[in-house]
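> coordinates only, no sequence provided:
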């Protein structure tokens, strides 16, 4: 299988002096996702957790909702002309009887590390394919989530401290799942932030943990529509990002009941939707 990092020659210039040295870079390779033997999508990703990535991608597409929907995931052999395996093609086989939504058929989608969807049609697609309505009273409790801003402010540092590959490359996005008490449940890194989220969601599906109705999803970059979509499709009630959200992400959050937090830096943050889950003072609630 492909490596997470690779070494390349670089000319380093410091204080006007140049030197030649090796540098550690994050690996980026294409992954073709096939569904029941048919090509469906190609994404540029950091190798690793490929089965989870494919499963998570299909959760966001409305194909998979639980581990029972999944029969098998395998690497396709003979991807090269000489018959060798590149480990860059996976085939997801659904369980018998799983109904495939029309939006996934014959799409041949190419997704990049910063891709996204747009428009009212995208909102409608999420509404019609969502299998896990956001309900944070699930998971053995009827008490809705209530997040302290002070605790939420601590999560980016916890995310950063757990980024192992970033320390070596400085070139990876990260996504992490936390409990409402701030406990780190899982973290994944990838050259594409949407891939990192897919890996999280895919691992949750494989372990039978969907919907993630008591979890907080934190991403290291911006909150695009696509990331909000993935949170909604996995039943995640809170999405927080260290950077800005897009307008369509805010629209989706408001429509679906998702709590969306942006610019989570230090002790400051912006709450764009779902403020009912935030433990805010009376003046903030009235303002």
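Perfect, thanks for sending it. Owing to the predicted nature of the structure, the values given are computational and were not obtained by experimental measurement. Numbers count the residues shown, from 1 in each chain.
> switch to C-alpha atoms for all contacts and neighbour counts from now on
Fine.
> center of the chain, which residue is that?
The geometric centre of the chain, computed from its C-alpha atoms, lies nearest to residue 197 (C-alpha atoms, centre = their mean), at 1.3 Å.
> tell me which element that one falls in.
helix 193-206 (DSSP states H and E).
> quick one: list the elements packing against that helix.
Helix 193-206 is packed against helix 50-60, strand 173-179, strand 184-190, helix 225-233, with contacts defined by 3 or more C-alpha pairs under 8 Å, 6 or more residues apart in numbering; DSSP states H and E.
> residues in contact with the first one?
Think helix 50-60. Helix 50-60 has contacts (C-alpha atoms under 8 Å, 6 or more residues apart in numbering) with 33, 64-65, 73-74, 90, 92, 195-203, 205-206, 229-230, 233-234.
> buried subset of these as a PyMOL selection?
Listed next is the PyMOL selection for buried residues among these, using 16 or more other C-alpha atoms under 10 Å:
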select buried, resi 33+64+65+73+90+92+195+196+197+198+199+200+201+202+203+205+206+229+230+233+234
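> correct me, but residue 248 touches residue 121?
No. Using C-alpha atoms under 8 Å, residue 248 makes no contact with residue 121, being 11.3 Å away.
> show me where the chain has its helices.
Remark: helices assigned in the chain by DSSP state H are 50-60, 120-129, 149-161, 164-169, 193-206, 225-233, 247-256, 282-286.
> picking that back up, more crowded one of residue 248 and residue 121?
Set side by side, residue 248 and residue 121 show more neighbours around residue 248, with 20 against 10, by other C-alpha atoms under 10 Å.
> pull the residues that contact the helix holding residue 197.
45, 49-57, 59-60, 65-67, 113-114, 173-177, 186-190, 210, 212, 219-221, 226-227, 230, 234.
> mind doing that once more with 6 Å?
Helix 193-206 is contacted by residues 52-53, 55-57, 66-67, 173, 175, 188-190, 210 when judged by C-alpha atoms under 6 Å, 6 or more residues apart in numbering.
> one more to weigh against that first structure:
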């Protein structure tokens, strides 16, 4: 399996001084996700550009948050042996489900690491049906404000490369339960959700999801499908993300940094 932070020779210029050194870069490789239903039929679902590592969690989280498989129905996850090139063996993952699967719209071309909904032909096609979330934890504001630093401290590959996003699952007291990194922000979220799904912990009604970048529509959708009622980001949400959060019952926090934040939807879960 490839390294998450391979080394590469670079020319570095600092203060006019030119040196050659080896630098670590954030790895980016394609991964094909396949799903097998109880009938034994295997279907390619998507190809996503990701940072190698936690591949089984990524595949599981993607399929769960996209509505392809139901939480709790995954019976096996494995790399595929039937690949034409041996160097691609660890870039194809098959998830087996005990219940019928819903592959949905065609996404079987490579989606970029920046894109969470690439390959989907319409907004209606990507809206996973789920009931609006109710209840959930009440999070003290002073606890919320500690989460960016806690998540940042867990970003080990970012420390080496400076090129990865992160997602973290917190309890209402600010304890970090799961932290994952990836070159794609949506992949980092899928890795978190997939880790919880494989542990049998979905839905995550009593948790907070923290992301290191902006909050787009697809991240709000993934949080809602996983049952996470509070989503916080260090950067801005999009207008569609705010509208989706309002509709899906997700508390959406943006610009969480320093001593401040903005709440864009369902503020009652944040305790001043």
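Structure received. Please read these numbers as outputs of a predicted model, since none were measured by experiment.
> quick one: TM-score?
After superposition, the two chains reach a TM-score (TM-score structural alignment, normalised by the length of the second structure) of 0.91; 265 aligned residues with a C-alpha RMSD of 2.0 Å.
> still on that earlier bit, quick check: the residue nearest to the centre of the first structure vs residue 69 of the first structure, distance?
According to C-alpha to C-alpha, to the nearest Å, residue 197 of the first structure stands 20 Å off from residue 69 of the first structure.
> and for residue 189 of the first structure?
Residue 189 of the first structure is 26 Å from residue 69 of the first structure, by C-alpha to C-alpha.
> so between these two, which is more surrounded?
A direct count of neighbours by other C-alpha under 10 Å for residue 189 of the first structure and residue 69 places residue 189 higher, at 29 against 17.
> wait, what's in contact with that one?
By C-alpha under 6 Å, 6+ apart, the contact set of residue 189 of the first structure is 173, 174, 196.
> so which of the residues you listed comes closest to residue 79 of the first structure?
Using C-alpha to C-alpha, residue 196 comes nearest to residue 79 of the first structure of those, at 24.4 Å.
> ok so, going back, and the residue nearest to the centre of the first structure, what pairs with it in the second structure?
Residue pairing (TM-score structural alignment): residue 197 of the first structure is matched to residue 189 of the second structure.
> average offset between the helix holding residue 197 of the first structure and the second structure?
For helix 193-206 of the first structure, the mean deviation from the second structure after alignment is 0.6 Å (mean C-alpha distance after the TM-score superposition for the first structure).
> pull the distance from that helix to the chain's centre.
What separates the centre of helix 193-206 of the first structure from the centre of its chain is 5 Å, taken as C-alpha atoms, centre = their mean, to the nearest Å.
> relative to strand 173-179, how tilted is that helix?
40 degrees (axes from the mean of the first three to the mean of the last three C-alpha atoms, to 10 degrees).
> helix 193-206 of the first structure versus strand 184-190: what angle between them?
Using the same axes, to 10 degrees: helix 193-206 of the first structure against strand 184-190 is 130 degrees.
> might you report the residue contacts of the counterpart of residue 63 of the first structure in the second structure?
Aligning on TM-score structural alignment places residue 63 of the first structure opposite residue 68 in the second structure. Counting by C-alpha under 6 Å, 6+ apart, residue 68 of the second structure makes contact with 101, 102, 103.
> next: residue 227 of the second structure.
Residue 227 of the second structure touches 203, 204, 205, counting by C-alpha under 6 Å, 6+ apart.
> same thing with residue 244 of the first structure?
Applying C-alpha under 6 Å, 6+ apart, the residues near residue 244 of the first structure are 222, 262, 263.
> JSON lines for these, including distance to residue 241 of the first structure?
Below are those laid out as JSON lines (distance: C-alpha to C-alpha, whole Å):
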{"residue": "222", "distance to residue 241 of the first structure": "6"}
{"residue": "262", "distance to residue 241 of the first structure": "5"}
{"residue": "263", "distance to residue 241 of the first structure": "6"}
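> quick one: which of the residues you listed has the most company?
Counting by other C-alpha under 10 Å, top hit in those: residue 262 with 23 neighbours.
> that residue matches what in the second structure?
So residue 262 of the first structure corresponds to residue 254, using TM-score structural alignment.
> what's near enough to touch its match?
232, 233, 234, 235, 236, 261, 262.
> could you measure from the residue nearest to the centre of the first structure over to residue 26 of the first structure?
Applying C-alpha to C-alpha, the value for residue 197 of the first structure to residue 26 of the first structure is 17 Å.
> and for residue 275 of the first structure?
Distance check for residue 275 of the first structure against residue 26 of the first structure: by C-alpha to C-alpha, it reads 37 Å.
> again, but for residue 252 of the first structure
Distance, residue 252 of the first structure to residue 26 of the first structure, using C-alpha to C-alpha: 32 Å.
> more crowded one of these two?
When neighbours are counted by other C-alpha under 10 Å, residue 252 of the first structure and residue 26 differ, and residue 252 comes out ahead with 24 against 21.
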